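K.L.:
pasted the sequence and its predicted model underneath.
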Amino acid sequence: MVHPIPSALPTWQTSRYVVATMPVEIDISNAYDIRAQLFHLLDEGGAGAAPLIVDLTDTRFCDSTAVSALLNARTRATALGRRLYAVVNPRGSVRRIFDITALPVLIQTFDDLGSAIALAVVTALDETNDDGGDGSHEGDDAPRPPAGTHDDA
């Protein structure tokens, strides 16, 4: 089941992943708050918890403070034994900044949210099997956006 998380960032989670949706612009005016919120989401889950997917699909501008916030979040995730994924529109200035700064070398980057969620779910299932779990999972954790964000037809 998808659960919203109280945060200034639109954020939702299942037992297998957490998604934090970034604003249209990330710059010095909000990057430090975003970093603090990403740290909170990472710390809240603790060591080895579900991956944090940073969704920058709708982000149209980011500066060096945004890059720094993402790198700091990646460092925190690594220290906690968690994964940090980024979703970036394949066309646009944010993708160019990612490519120029080599962020995809440090943060696994996807062109769409569905691909990031799919990897998070598969990885969680693999880890369940590796930990001696039965490998079963409830349908509640199927990758899907939170209620009310898409047509539920």
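P.N.:
That came through fine.
K.L.:
going by C-alpha atoms from here, please, whenever you check contacts or count neighbours.
P.N.:
Will do.
K.L.:
helix/strand/coil for the residue positioned nearest the centre of the chain?
P.N.:
The residue lying closest to the centre of the chain (C-alpha atoms, centre = their mean) is Ile53, at 1.0 Å. Counting by DSSP: H, G, I helix; E, B strand; the rest coil, the backbone at Ile53 sits in strand.
K.L.:
do you know how far it is from Thr59?
P.N.:
Counting by C-alpha to C-alpha, to the nearest Å, the gap between Ile53 and Thr59 amounts to 14 Å.
K.L.:
coming back round to it: in this structure the residue nearest to the centre of the chain contacts Ala86, no?
P.N.:
Yes. Using C-alpha atoms under 8 Å, Ile53 and Ala86 qualify as a contacting pair, with a distance of 5.7 Å.
K.L.:
against that first model, consider the following:
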Amino acid sequence: MDLGVARVEITQTCGTLTFPDEVDLSNGEAIFEQAERLLDSGTPALILDLSPCTFCDSNGLNVITRSQMRASELGVPMWVVLPPRGIVRRVSDVAGLQRRVAIAPDVATARKALASAAAHR
């Protein structure tokens, strides 16, 4: 079980933060700091990948919301990858996350959406 910080992958087109198995008070702030550093470094787009995450409390939702706010300030498109089922998806749905951020079922779909948006700019 991975209770640490997010795994970071950087390409020319986007930065991807893959969340650990669990996000809570013990690691939420550190994950947000990773997202903030990535955004502030000039990444052209951001994907927050929650597909391996099996537990996400309000701290995880806070990471997503604050990351979206920072991305918006910088004009950086952001997508959140949520599996179609499971507790993390249910918590996100109850919190209304889909009304605030773009959601994709997998990283490939998020990358295609970002590439399509970039092509239309």
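P.N.:
Yep, it's here. This one's a predicted model, so the numbers in the text were calculated from it and none came from an experiment.
K.L.:
still on that earlier bit, and for Ile53 and Ala86 of the first structure, which residues touch both?
P.N.:
Taking C-alpha atoms under 8 Å, 6 or more residues apart in numbering as the contact criterion, the residues that touch both Ile53 of the first structure and Ala86 are Ala116.
K.L.:
which residues does the equivalent of Ile34 of the first structure over in the second structure contact?
P.N.:
With TM-score structural alignment defining the correspondence, Ile34 of the first structure maps onto Ile31 in the second structure. Contacts were defined as C-alpha under 8 Å, 6+ apart; by that measure Ile31 of the second structure touches 5-6, 19, 63.
K.L.:
likewise Ile28 of the first structure?
P.N.:
63, 65-66.
K.L.:
who's in contact with the aligned residue in the second structure for Ser93 of the first structure?
P.N.:
Residue pairing (TM-score structural alignment): Ser93 of the first structure is matched to Ile87 of the second structure. Under the criterion of C-alpha under 8 Å, 6+ apart, the contact partners of Ile87 of the second structure comprise 54-55.
K.L.:
how far away is Ile87 of the second structure from Thr109 of the second structure?
P.N.:
Taking C-alpha to C-alpha as the measure, Ile87 of the second structure falls 21 Å from Thr109 of the second structure.
K.L.:
sorry, back to before: same list (the contacts of Ile28 of the first structure) but as CSV, adding neighbour count.
P.N.:
Listed next are those as CSV, based on neighbours: other C-alpha atoms under 10 Å:
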residue, neighbour count
Asp63, 14
Thr65, 17
Ala66, 20
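K.L.:
how far apart are the longest helix belonging to the second structure and its match in the first structure?
P.N.:
Using DSSP state H to assign secondary structure, the helix with the most residues in the second structure is helix 58-74. Between helix 58-74 of the second structure and its aligned stretch in the first structure, the superposed structures give an average distance of 0.8 Å (mean C-alpha distance after the TM-score superposition for the first structure).
K.L.:
which secondary structure elements does whichever helix or strand comes after that helix contact?
P.N.:
Scanning forward in sequence from helix 58-74 of the second structure, with DSSP states H and E defining helices and strands, the next element found is strand 78-81. Using 3 or more C-alpha pairs under 8 Å, 6 or more residues apart in numbering; DSSP states H and E as the contact test, the elements touching strand 78-81 of the second structure are strand 46-49, helix 58-74, strand 102-104, helix 107-119.
K.L.:
alright, calling it a day.
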